[in-house]
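A.B. asks: got a predicted structure here, sequence first:
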Amino acid sequence: MPEMRQIDTGHASLRCAIEEGGSASGPLVIFVHGFPESWYSWRHQLGPVAQAGFTACAIDVRGYGGSDKPPLVEDYTLQAIAADLMGLAEALRPGEQVILVGHDWGAPIVWNTALTNPDRVSAVAGLSVPFAGVPNRPFTEVFREHFTSKGKFFYQEYFQEPGIAEAEAEADPEHFVQRMMYSISGDVPHGDYYDKPLGAKFLDGLPDPQPVAWLTTEDIQFYGREFSQSGFRGPLNRYRNHERDYEWLQGWAGKRIEQPCLFIGGDRDPATTLFGAVADPVALMRVFAPRVEGHVLPGVGHWTQQERPAEVNRLLLDWLGRL
């Protein structure tokens, strides 16, 4: 087990899982998880990255696990979470540059933290979700045009009204996490289980989860315990800030991520192709992050570093070693 520490970032107290290599002065790599996850989502990466000479730190994002859970929707903007990361970096490595790695929601969090803090972030890696530049409209407008206006279910629309998704997820957190993870993993039989009418619930129509090698009973129970204690309000509030995030990011319109970047996605992950809108996510990223190295792994679904830890670790350690 890594060392668990509570770090005051100046904005929020974050629970951090930290592993250090032979020296506590190795470059700091901060790992940022997505929904519905935890620092634990990086359990396969912390040790190998530390052994390679880095200080590996996986956080519970605000709202999750052992981190602070402020009450307001606007407490969960990209701006606020980026400030958490920079405050954490300053607490652990005052005045030094750091490397960020994120998955799912953690990917846009680290992409945009790197974009808006180029002097503090030396390199950035994102898994599952590519960087598509500063948005030209809020994402709510995009999914309402393509889904809601056509009477189609879209999970982020379902998450918008506070209390509705929370009630469904909190009825049985362990089951919710297991069923969601299985439904967009590389192991699920082919089928678009999220193709359903507006008004459906999140879990409606999702396949019953089957045992998969990368997600053990102990893993599922860990996630279940975490969300039973923390609830889902903070995590879901992240989805309720698209307009605020859009407004904040306009200050960097036309800017690119100039630092070295790594992208790793899966060819069975709907987020890697931005829900089918992008045929080549790596080519897309090169427009907005010219120093990107990209990999799309065959047979991999949404839970990239958990589904294929050995392959992700090989790519990540090779990239880190060349920075």
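C.D. replies: Looks like it arrived, so ask away. Keep in mind the model is a prediction, meaning the values are calculated, not measured.
A.B. asks: C-alpha from now on. contacts and neighbour counts both.
C.D. replies: OK.
A.B. asks: could you tell me how many residues sit around Ile257?
C.D. replies: By other C-alpha atoms under 10 Å, 26 other residues sit near Ile257.
A.B. asks: got a list of what it touches?
C.D. replies: Residues near Ile257 by C-alpha atoms under 8 Å, 6 or more residues apart in numbering: Trp111, Ala114, Leu115, Pro118, Phe288, Ala289, Pro290.
A.B. asks: just the ones of these in strands?
C.D. replies: Using DSSP state E, the subset of the contacts of Ile257 located in strands is empty.
A.B. asks: got another, please set it beside the one above:
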Amino acid sequence: MRRRAVEANGLTFSVLEAGEGPLVLLLHGFPELAISWRAQIEALAEAGYRAVAPDMRGYGLSAAPEDRDAYSILNLVGDVVGLANACGAETCTVVGHDWGAAVAWHCALLRPDLFTKVAGLSVPFQPRRAAGPPTKIMAALSKRAGLGDLYIQRFQAPDAHAPFDADPEAALRKCFYGYDGATPPEARSTGFVPEGLALLDTIPDEAPRPPWMSADHLAEYADAFGRTGFRPAFDWYRNIDRNWALTSAFQDKRIEVPALFLAGEADPVRLYAQGAEAELDQWVPNLRGKVIVPGAGHWLQQERPDEVNAALLDFLKRA
């Protein structure tokens, strides 16, 4: 496994890669990095694939534009197109987790000629809703749930990243603990934030590292976010309503390429994305599998690498 810099879409990306063969791009989510895919990079390389995992735009050692508008879904898909081209691939498979899943789904939606297979982890494809921008829909969901605002609504504020920047190690430890499958259900985050609190306030200060995360691994994350801060990562969230406006031409478009969805049974995301998960085969008619991993939480490829590797390799072989 090696790290190198790649020029793509006018930016410099730091990628981890290994192997030779058909290209598989692995896209991380929030608040993660390319290192979240180490187990998959190794398994894919051993199976005869070229696995490439970038630090995404605004993360880690990759470029982080200052302009908030530079983090739209079209910019992010453009980055992945550029990475595929830089790797010399005419076609490839794209795999994403969390925010990376949203990008991967849109890669397959917008460029099925290039991304001929797609796998999404934790976050199902969520089609554009004609009813209105996402934050409007989230506000209605939050009102029905009666648990406060969905954290994504709170992340829209210009200073929402400040508590994360104040102590990156604590913020990351809380996030990993709050969304982990091994965390007791009563301590696990719901994703909803009561009035007067912030997301990090809803997770105990003494939250330990998840069982799968070593102290050194957490330190890698904390060091990276200590350098970059969390502002660029939050700018992904601050573009969600703008993404809705930018993608109006793709209203009602389906993802037609072979697809796979994986989620942890205990992933809190399923509390507020269950509708999209239930409708997934309507919007992704070539869905080859929906794998729900018992007892797993949100950090699926790190919590359960063996199950994820087996599902990905089976999908690649059969699709």
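C.D. replies: Cool, the structure landed. Because the structure is a prediction, the values reported are computed rather than measured.
A.B. asks: overall similarity of the pair, as a TM-score.
C.D. replies: The TM-score (TM-score structural alignment, normalised by the length of the second structure) is 0.93; 313 aligned residues with a C-alpha RMSD of 1.8 Å.
A.B. asks: could you flag which of the contacts of Ile257 of the first structure are buried?
C.D. replies: Among the contacts of Ile257 of the first structure, those buried by neighbour count (16 or more other C-alpha atoms under 10 Å) are Trp111, Ala114, Leu115, Phe288, Ala289, Pro290.
A.B. asks: what's the counterpart of Gly297 of the second structure in the first structure?
C.D. replies: Aligned by TM-score structural alignment, Gly297 of the second structure pairs with Gly301 of the first structure.
A.B. asks: what's the burial count for that match?
C.D. replies: Using other C-alpha under 10 Å, Gly301 of the first structure has 27 neighbouring residues.
A.B. asks: next one: whichever residue in the second structure pairs up with Ile220 of the first structure from Ala170 of the second structure, what distance?
C.D. replies: Matched by TM-score structural alignment, Ile220 of the first structure corresponds to Leu218 in the second structure. Between Leu218 of the second structure and Ala170 of the second structure the computed distance is 10 Å (C-alpha to C-alpha, to the nearest Å).
A.B. asks: next one: Phe315 of the second structure
C.D. replies: Taken as C-alpha to C-alpha, the span from Phe315 of the second structure to Ala170 of the second structure is 37 Å.
A.B. asks: count the neighbours of the match of Ile220 of the first structure for me.
C.D. replies: 18.
A.B. asks: distance of it from Val15 of the second structure?
C.D. replies: Counting by C-alpha to C-alpha - Leu218 of the second structure and Val15 of the second structure are separated by 19 Å.
A.B. asks: what about the helices in the stretch 201-323 of the first structure?
C.D. replies: For the stretch 201-323 of the first structure, helices defined by DSSP state H, counting those that start in this stretch occupy the ranges 217-230, 233-237, 242-249, 281-288, 304-307, 309-321.
A.B. asks: any idea which of those gets closest to Glu90 of the first structure?
C.D. replies: helix 309-321 (20.8 Å; C-alpha to C-alpha).
A.B. asks: what's in contact with the closest one?
C.D. replies: By C-alpha under 8 Å, 6+ apart, the residues outside helix 309-321 of the first structure that reach it are His44, Gln45, Pro48, Val49, Ala52, Leu262, Ile264, Thr304, Gln305.
A.B. asks: mind listing what the closest residue to Ala132 of the first structure other than its chain neighbours touches?
C.D. replies: Once flanking residues are discounted, Ala132 of the first structure sits nearest to Met285: 6.1 Å by C-alpha to C-alpha, 6 or more residues apart in numbering. Applying C-alpha under 8 Å, 6+ apart to Met285 of the first structure gives the contacts Pro130, Phe131, Ala132, Gly133, Val292.
A.B. asks: and the aligned partner of Phe154 of the first structure in the second structure, how far from Leu27 of the second structure?
C.D. replies: Aligned counterpart of Phe154 of the first structure in the second structure: Leu150 (TM-score structural alignment). Counting by C-alpha to C-alpha, the separation of Leu150 of the second structure from Leu27 of the second structure is 24 Å.
A.B. asks: those two: which has the busier surroundings?
C.D. replies: Shown here are Leu150 of the second structure and Leu27; by other C-alpha under 10 Å, Leu27 has more neighbours (28 against 22).
A.B. asks: if we can go back for a sec, give me the distance between the equivalent of the residue nearest to Ala132 of the first structure over in the second structure and Phe192 of the second structure.
C.D. replies: Alignment note: Met285 of the first structure maps to Leu280 in the second structure; criterion TM-score structural alignment. Separation of Leu280 of the second structure from Phe192 of the second structure (C-alpha to C-alpha): 23 Å.
A.B. asks: what of Phe30 of the second structure?
C.D. replies: According to C-alpha to C-alpha, Phe30 of the second structure and Phe192 of the second structure sit 17 Å apart.
A.B. asks: these two: which is more packed in?
C.D. replies: Phe192 (23 against 18).
A.B. asks: nearest spatial neighbour of the more buried one, chain-adjacent residues omitted?
C.D. replies: Leu150 (4.3 Å).
A.B. asks: quick one: the one you found and Met138 touch, right?
C.D. replies: Yes. Here Leu150 of the second structure reaches Met138: they are 6.8 Å apart, a contact under C-alpha atoms under 8 Å.
A.B. asks: so which bit of the second structure is stretch 229-236 of the first structure matched to?
C.D. replies: So stretch 229-236 of the first structure sits over residues 227-234 in the second structure, by TM-score structural alignment.
A.B. asks: and that stretch, how far apart are its ends?
C.D. replies: 15 Å.
A.B. asks: can you list the buried residues in it?
C.D. replies: So stretch 227-234 of the second structure, judged by 16+ other C-alpha under 10 Å, has buried residues Thr228, Gly229, Phe230, Arg231, Pro232, Ala233, Phe234.
A.B. asks: same question for stretch 135-148 of the second structure.
C.D. replies: So, applying 16+ other C-alpha under 10 Å, buried residues of stretch 135-148 of the second structure: Thr135, Met138, Leu141, Ser142, Gly148.
A.B. asks: likewise for stretch 246-264 of the first structure?
C.D. replies: Tyr246, Leu249, Arg256, Ile257, Glu258, Gln259, Pro260, Cys261, Leu262, Phe263, Ile264.
A.B. asks: mind listing which of those residues are in strands?
C.D. replies: Cys261, Leu262, Phe263, Ile264.
A.B. asks: burial count for the counterpart of Arg314 of the first structure in the second structure?
C.D. replies: Counting by TM-score structural alignment, Arg314 of the first structure corresponds to Ala310 in the second structure. Around Ala310 of the second structure there are 14 other residues, counting by other C-alpha under 10 Å.
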